[in-house]
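A.B. asks: what follows is a protein structure lacking sequence information:
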């Protein structure tokens, strides 16, 4: 890919985690700026507005929540997407973050690769030109423009519906989708299709991407639906 995928501001005061995330996002061709200080983050964002902010809730000094609140008040950053990183799993805390202006949240511990995918999904939603059309998850690669899929470098032939299903999963890694939600997102609002049709296409997708004895990375969640989840299998 020519040129960076976008400028990312990482606000994280855990030095080891920050170094790991800087490495992963730099490898994915992001221009990464990093600080562990909330006040400095606001200055950096004002001087040169980023395309996306990864913001830890529990930074020293000025809290991540307050940084998020102030970013939303600054004209230069009021529309910049913000993903909060938090060890707080309680729903009330997540709601507070979203109400303050965050676009998404990721609960620690998380996989850096999943976080890269989540950032790509947010950028595609708000600024499609920045995000590119290359999706990666675990050893899967999907090129939305060329309509090609590879796993561990090997081309995987997929039908159009299976391709759309996989793309949807790769844009929301780890998230569980019900059959109804998948029908709505992949087939469209007006699709007159039975729910079991989803199961058929999931089975076809599994057969294609799990060929040659590869680990199954589509998780079936009983009474809930399906998720793209490597779960440490690779």
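C.D. replies: Yep, it's here. Note that this is a predicted model, so its numbers are computed, not measured.

A.B. asks: C-alpha from now on. contacts and neighbour counts both.
C.D. replies: Fine.

A.B. asks: would you agree residue 53 falls within a strand?
C.D. replies: Yes: using DSSP: H, G, I helix; E, B strand; the rest coil, the assignment for residue 53 is a strand.

A.B. asks: contacting residues around it?
C.D. replies: Neighbouring residues of residue 53 by C-alpha atoms under 8 Å, 6 or more residues apart in numbering: 8, 9, 10, 11, 80, 81, 82, 83.

A.B. asks: try it again at 7 Å.
C.D. replies: 8, 9, 10, 81, 82, 83 (C-alpha atoms under 7 Å, 6 or more residues apart in numbering).

A.B. asks: kindly report the same for residue 72.
C.D. replies: Going by C-alpha under 7 Å, 6+ apart, the list of residues near residue 72 reads 78, 101.

A.B. asks: can you give me the buried ones in the host helix or strand of it?
C.D. replies: Taking DSSP states H and E as the criterion, the element that holds residue 72 is helix 64-73. Across helix 64-73, burial judged by 16 or more other C-alpha atoms under 10 Å covers 64, 65, 67, 68, 69, 70, 71, 72.

A.B. asks: alongside the first one, take a look at this:
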């Protein structure tokens, strides 16, 4: 999942970004409504986490504009305002979830994963290609029933390929889906992860290299 964190606090913003990356998400960070607005129309996100009080205004006004213009990606609003009327206002402006400060990172991660499974990017609890199964909620992968140990990035790339099984995915698509703005597009990070995945998945090889295009996940011939 690729997530946008909109938080202007000099400590909380970087801490959230770091914590979510450690949980396996690709994360971009914005510190104002204007910056967030630019990023959501340039990049593709699975979820937006936004602090309500930003230097250039209430994020709810920006959220209402997004919804009016057809931006349907789930948005979780963070705020120190915990009154019922504040939560009601958040939902009325188009928020999908509302989390009061202070909060536990583990709860935020769980809520973001739940939002990512909603209608914008529907996901099956379990993906299956040939004898390979990927369980989305538990982050477990099995080949012929044998549990495999994958890194968060390997899991993300494999999930992307399995969601598009039988279709070609370019390196650029995989970068946009599984990495964030801190990644170097010209680097060989996708090829490195694919190489590690092939080694861990074992034979027969399910990942096909498409010269000049990218990769495709197939069932064995």
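C.D. replies: Received it, and whenever you're ready, just let me know what you need. None of these values were measured; they are calculated from a predicted model.

A.B. asks: please state their TM-score.
C.D. replies: Overlay of the two chains. TM-score (TM-score structural alignment, normalised by the length of the second structure): 0.55; 134 aligned residues with a C-alpha RMSD of 2.4 Å.

A.B. asks: just to revisit the earlier point, which bit of the second structure covers the helix holding residue 72 of the first structure?
C.D. replies: Aligned using TM-score structural alignment, helix 64-73 of the first structure spans residues 59-68 in the second structure.

A.B. asks: how far is the matching stretch from where the chain is centred?
C.D. replies: Stretch 59-68 of the second structure sits 21 Å away from the centroid of its parent chain (C-alpha atoms, centre = their mean, to the nearest Å).

A.B. asks: mean shift between the helix holding residue 72 of the first structure and the second structure?
C.D. replies: Mean deviation of helix 64-73 of the first structure relative to the second structure after superposition (mean C-alpha distance after the TM-score superposition for the first structure): 1.4 Å.

A.B. asks: after that helix, which helix or strand is next? Please name it.
C.D. replies: Next element after helix 64-73 of the first structure (DSSP H and E): strand 82-86.

A.B. asks: superpose on the second structure and give me the mean offset of that following strand.
C.D. replies: Per aligned residue, strand 82-86 of the first structure averages 0.4 Å (mean C-alpha distance after the TM-score superposition for the first structure).

A.B. asks: show me what that strand is packed against.
C.D. replies: strand 52-56, strand 104-107 (3 or more C-alpha pairs under 7 Å, 6 or more residues apart in numbering; DSSP states H and E).

A.B. asks: which residues of the second structure does the last one align to?
C.D. replies: So the one you mean is strand 104-107 of the first structure. Using TM-score structural alignment, strand 104-107 of the first structure pairs with 97-100 in the second structure.

A.B. asks: report the buried residues of that stretch.
C.D. replies: Buried-residue list, stretch 97-100 of the second structure, by 16+ other C-alpha under 10 Å: 97, 98, 99.

A.B. asks: so how far is that stretch from its chain's centroid?
C.D. replies: For stretch 97-100 of the second structure, the distance to the chain centre is 18 Å (C-alpha atoms, centre = their mean).

A.B. asks: relative to the first structure, what is the average displacement of it?
C.D. replies: Per aligned residue, stretch 97-100 of the second structure averages 0.4 Å (mean C-alpha distance after the TM-score superposition for the first structure).

A.B. asks: contact partners of that stretch?
C.D. replies: Counting by C-alpha under 7 Å, 6+ apart, 75, 76, 77, 78, 79, 80, 81, 82, 87 sit against stretch 97-100 of the second structure.

A.B. asks: quick one: map the first one onto the first structure.
C.D. replies: Following TM-score structural alignment, the counterpart assigned to residue 75 of the second structure within the first structure is residue 82.

A.B. asks: again with the last one
C.D. replies: Under the alignment (TM-score structural alignment), residue 87 of the second structure pairs with residue 94 in the first structure.

A.B. asks: sec struct for that match, please.
C.D. replies: Once three-state DSSP is applied, residue 94 of the first structure turns out helix.

A.B. asks: pull the number of nearby residues for it.
C.D. replies: By other C-alpha atoms under 10 Å, the residues close to residue 94 of the first structure number 19.

A.B. asks: how much space between it and residue 171 of the first structure?
C.D. replies: Per C-alpha to C-alpha, to the nearest Å, residue 94 of the first structure is found 21 Å from residue 171 of the first structure.

A.B. asks: tell me the span between the first and last residue of stretch 41-60 of the second structure.
C.D. replies: 17 Å.

A.B. asks: again but with stretch 121-134 of the first structure, I slipped
C.D. replies: OK, stretch 121-134 of the first structure end separation, C-alpha to C-alpha: 11 Å.

A.B. asks: do the same with stretch 6-18 of the second structure
C.D. replies: Where stretch 6-18 of the second structure begins and where it ends lie 14 Å apart, using C-alpha to C-alpha.

A.B. asks: same deal with stretch 107-127 of the second structure?
C.D. replies: The first-to-last residue distance of stretch 107-127 of the second structure comes to 25 Å (C-alpha to C-alpha).

A.B. asks: the helix or strand harbouring residue 40 of the second structure against the first structure, how far on average?
C.D. replies: Element membership for residue 40 of the second structure, per DSSP H and E: helix 33-42. Superposing on the first structure and averaging over aligned pairs (mean C-alpha distance after the TM-score superposition for the first structure), helix 33-42 of the second structure comes out at 0.7 Å.

A.B. asks: could you pull out the strands for the second structure?
C.D. replies: 2-6, 26-30, 47-51, 53-54, 57-58, 75-79, 97-100, 126-129, 132-135, 140-143, 146-148, 168-170, 207-210, 214-217 (DSSP state E).

A.B. asks: where in the first structure does the last one fall?
C.D. replies: Strand 214-217 of the second structure corresponds to no residues in the first structure, going by TM-score structural alignment.

A.B. asks: and that strand, how far out from the chain middle?
C.D. replies: On C-alpha atoms, centre = their mean, the centre of strand 214-217 of the second structure falls 20 Å from that of its chain.

A.B. asks: also the fourth one?
C.D. replies: Per C-alpha atoms, centre = their mean, the displacement of strand 53-54 of the second structure from the mean C-alpha position of its chain is 23 Å.
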